[in-house]
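Visitor: no sequence for this one, just the structure:
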C-alpha cells in the first residue's frame, strides 16, 4: 500500500494516535471514492468515460476488477477509442491512485531517444547528456506507467521492458547501478499483437507478460446508443469552457448518429470542438460539424475555407500513406516525407483510425 506518514523515534503515543487516525481517514476516503465510481457506472458515467450500452457497462466492470489487482493490463482498440482515459480509470481505482500516473507514447518519440526517455541516463553517457536524467519508469515508482502504442517499441527495448516485468529493475543508459522499482504497467495498442508475434515483430514472451488482464475497447459504431450521449456531454463541457450555450439542430443529431466514425470518440470530440470554434451561433448545424449532406440535401451551402481544404488534404494524404504502408508508421512517414512525431500529430489531429486501413 505504501507509507502514508511516518513517526520519529522515540515514539510519542499521542502523535502515533493522530497519524493512525489520519491514515484510516485517508484509506476510508479512497475506498468511498472507489465505491462511488462503481455506483456511477450504472448511470453511464465512469472515471471520465461515458456509456450506457451493455458493452461499455461490461468494460466498466472490467476496470473495477483490474483496479483490485496489480497485474499488467493490455488495452487494445482502434485509434480514438479512449485507451489513455481507460488507463487513468484503472489507476484511479487501484491502491496506487494517490501516486504518480506517468504516460509515454512509444511511437511518438524517435527511436534513438526512446531508451533515455524510458530508462533515464547518466551524465556523459552520450553526446548531449550533460546531466543525469530520470526516466519515465523511475518517475512512476510506486505508481502506474502507461505505455501507449506498445506495438511500436523497438526489439532492443522490448528486451529491457521484459526485464522490468520479470525482475522489477532497470538500468539507466550509461549507468552501472541496478535500480529496483515498484510500478504497475498498463500498455495499449491499436495493433493485433498476437499477429505481430507470429510475424516476429513483437516478442512472444513480452506479449504474454503484458497480456495478463486484456481489455478491448470497442469502436464507436459498436455502441451506437452512446453516440448522442457522448456528443451532448462534449458539447456541454466545451460550451461551459467558452462560457456560452449551444445545442445541435435535429439534422446535426441525425448526422452524428449516421456517421461511421472511423476516428471514434476522438473524431467525435474533434468535430464538436471545431464546430464551436468556427461559429458563434447558439445552434450547431450539419455543416458546422463538417457534414455536407444528409438524405441527399445540403443543410447549408458554404464555401470551404482554406483551413478546411488544407485539413481535408492532410486527412486524405495520411489515410493513403497508411494504406500503402500497411499501417507501418515509419514507412508512412517516409512516404509523406515527414517525421514520425509529425505523422502521429496529424493522426491525432484528424482522428485517423490507423487500424482501419489495410494494404490494397
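Guide: In hand now; what should we look at? Not measured: the values here are computed from a predicted model. Residues are numbered from 1 along each chain as shown.

Visitor: from here on, just use CA atoms for contacts and neighbour counts.
Guide: OK.

Visitor: for this structure, just list every one of the helices.
Guide: Counting by DSSP state H, the chain has helices at residues 13-40, 54-67, 83-92, 111-119, 136-139, 155-167, 193-198, 204-210, 227-241, 250-258, 264-278, 306-324, 329-336, 340-350.

Visitor: next, format those helices as TSV and append distance to residue 293.
Guide: Below are these laid out as TSV (distance: least, C-alpha to C-alpha, whole Å):
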stretch	distance to residue 293
helix 13-40	37
helix 54-67	30
helix 83-92	31
helix 111-119	43
helix 136-139	47
helix 155-167	47
helix 193-198	38
helix 204-210	45
helix 227-241	19
helix 250-258	9
helix 264-278	15
helix 306-324	16
helix 329-336	30
helix 340-350	20
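
Visitor: against that first model, consider the following:
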C-alpha cells in the first residue's frame, strides 16, 4: 500500500485528485490537508510515500512545505501543483528538491504517470537504504592479520576508482564480502549492486539473465525483460563464479566491457550501459584459458586489479576475532544468550584444518552455540567440530 498526502486549499480540487488516485489503484491510500500548517502536522506524525502539494495556499505556502519537509523527511518525493502563474516558481522548486510539478488543471495521464514514477523511486530509495543497512551488518571484514589488512588496504586504494577487479580464492573465503566492500566504498555506492551467480544459472539461460530478452526470443519469453547489466546501470555488477560462464556468454560480456553496450537476446538493438564489473572465481582462470574454457581476452579485461583472498588456514590469528563475531551473530539470530569459549577451545579451533574456510567456521560456531554447554570447552569442539 502507498500512502499519499494531497495538500490543496481548494476542496473541489482535493476531491478530484483523491478520486482519480483511488480509482487508479486500490493500493493508494489518499489523505488530505487544506493548508500547509495542517500538512506539516500530518507529515511529522505519519510516513507518506508521496506528497502532492499546491504552491499557493494560505497560512503556509507550498514552497515552505517543501523546504520544511526536506529538512525532516528528505526521502519523501514531493510533486508540486502549480497554477498558470506559478510555473516559474514550480521550476524553482525542482532546484529545491521537488520531484516534479503538475500544472492545473492536471492532465490525467501525466498526473498518474508522475505518481507511479515517484512511488517507484521512493520504493527504490527505501530498498537501497534497507540493503545498505543489511550490507553494513552482514558484510563486515573481521580480522587484523597481515593477510586481511593487506586486503583492506587494497580495497581502500581500488574502491574509489573505476578499475575492474577480479577476486580469487577458495570457496568460503569471503570473496562476496570483498566485492560488497568495493562497491560500498566506491563512487557508485548510491547506485545498485547486482549479483549474478554464474554457476547457479543454466548455460542456456545465462545470456538472458545477463542481457535480458525480447518477447518471442525463445519459447517461454512471453514479454520483454531487462537483464542484470541494465539493472546495474549506474552501479556495480558482481559476476560471482565467473569461471563457470559459457563461452557464448563470455563473448557478449567482452563486448559489453569493450563498448559499454549490450543487446537483449532476440534483438539487434544496442542498449548503452554504465556499470562497473567486479568478478570472482574459485578456479585457476589461466589454467581454464589453456583448457580453452575461458577467453584470454576476457580475462585481461576483468583482471585489471587482482585480489587474492587468503584461506582461513593462512590467517589463523584472526580465528578468535571471527569466533567472537559469529558467536554474537548466531546468538542474535537464534534468540539465545552468547556463550563464552574457553582458552583450550579457542586453541583447538585455531589448530583445526579449515578446508571450508570461514563458511565452515561459521557453521561450526552455530553448531557449538546450539549443542554445546553453557561454556564452550575443548571437549565440545572435539565433539561438534569433527568432520
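Guide: Sure thing, it's come through. What you see is a predicted model; the values in this text were computed from it and never measured.

Visitor: what TM-score do we get after superposing?
Guide: Overlay of the two chains. TM-score (TM-score structural alignment, normalised by the length of the first structure): 0.68; 267 aligned residues with a C-alpha RMSD of 2.9 Å.

Visitor: ok so, going back, could I get the helices of the first structure as a markdown table with mean neighbour count?
Guide: As requested, those are exported to a markdown table (neighbours: other C-alpha atoms under 10 Å):
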| stretch | mean neighbour count |
| --- | --- |
| helix 13-40 | 14 |
| helix 54-67 | 18 |
| helix 83-92 | 23 |
| helix 111-119 | 17 |
| helix 136-139 | 22 |
| helix 155-167 | 15 |
| helix 193-198 | 14 |
| helix 204-210 | 16 |
| helix 227-241 | 16 |
| helix 250-258 | 17 |
| helix 264-278 | 19 |
| helix 306-324 | 16 |
| helix 329-336 | 18 |
| helix 340-350 | 17 |
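
Visitor: show the contacting residues for the aligned residue in the second structure for residue 278 of the first structure.
Guide: Matched by TM-score structural alignment, residue 278 of the first structure corresponds to residue 371 in the second structure. Taking C-alpha atoms under 8 Å, 6 or more residues apart in numbering, we find residue 371 of the second structure in contact with residue 384.

Visitor: how about 6 Å then?
Guide: By C-alpha atoms under 6 Å, 6 or more residues apart in numbering, the contact set of residue 371 of the second structure is empty.

Visitor: which residues in the second structure form strands?
Guide: In the second structure, the segments counted as strands under DSSP state E are 2-7, 28-33, 50-54, 78-82, 100-103, 165-168, 193-197, 236-240, 261-263, 270-272, 276-281, 305-308, 340-341, 375-376.

Visitor: mean shift between the last one and the first structure?
Guide: This means strand 375-376 of the second structure. When the first structure is overlaid, strand 375-376 of the second structure sits 2.4 Å from its aligned residues on average, using mean C-alpha distance after the TM-score superposition for the first structure.

Visitor: other residues contacting that strand?
Guide: Outside strand 375-376 of the second structure, the residues that reach it (C-alpha under 6 Å, 6+ apart) are 339-341.

Visitor: one step back: identify whichever of the helices of the first structure lies nearest to residue 219 of the first structure.
Guide: With C-alpha to C-alpha as the criterion, residue 219 of the first structure lies closest to helix 264-278 of the helices of the first structure, at 6.0 Å.

Visitor: circling back: of the helices of the first structure, which approaches residue 47 of the first structure most closely?
Guide: Nearest to residue 47 of the first structure, of all the helices of the first structure, is helix 83-92, at 5.2 Å by C-alpha to C-alpha.

Visitor: do you know how far residue 208 of the first structure is from residue 154 of the first structure?
Guide: Distance, residue 208 of the first structure to residue 154 of the first structure, using C-alpha to C-alpha, to the nearest Å: 17 Å.

Visitor: then residue 68 of the first structure?
Guide: 31 Å.

Visitor: so the two - more neighbours on which side?
Guide: residue 154 (16 against 13; other C-alpha atoms under 10 Å).

Visitor: show me what that one aligns to in the second structure.
Guide: Checking TM-score structural alignment: residue 154 of the first structure goes with residue 246.

Visitor: great, nothing more from me.
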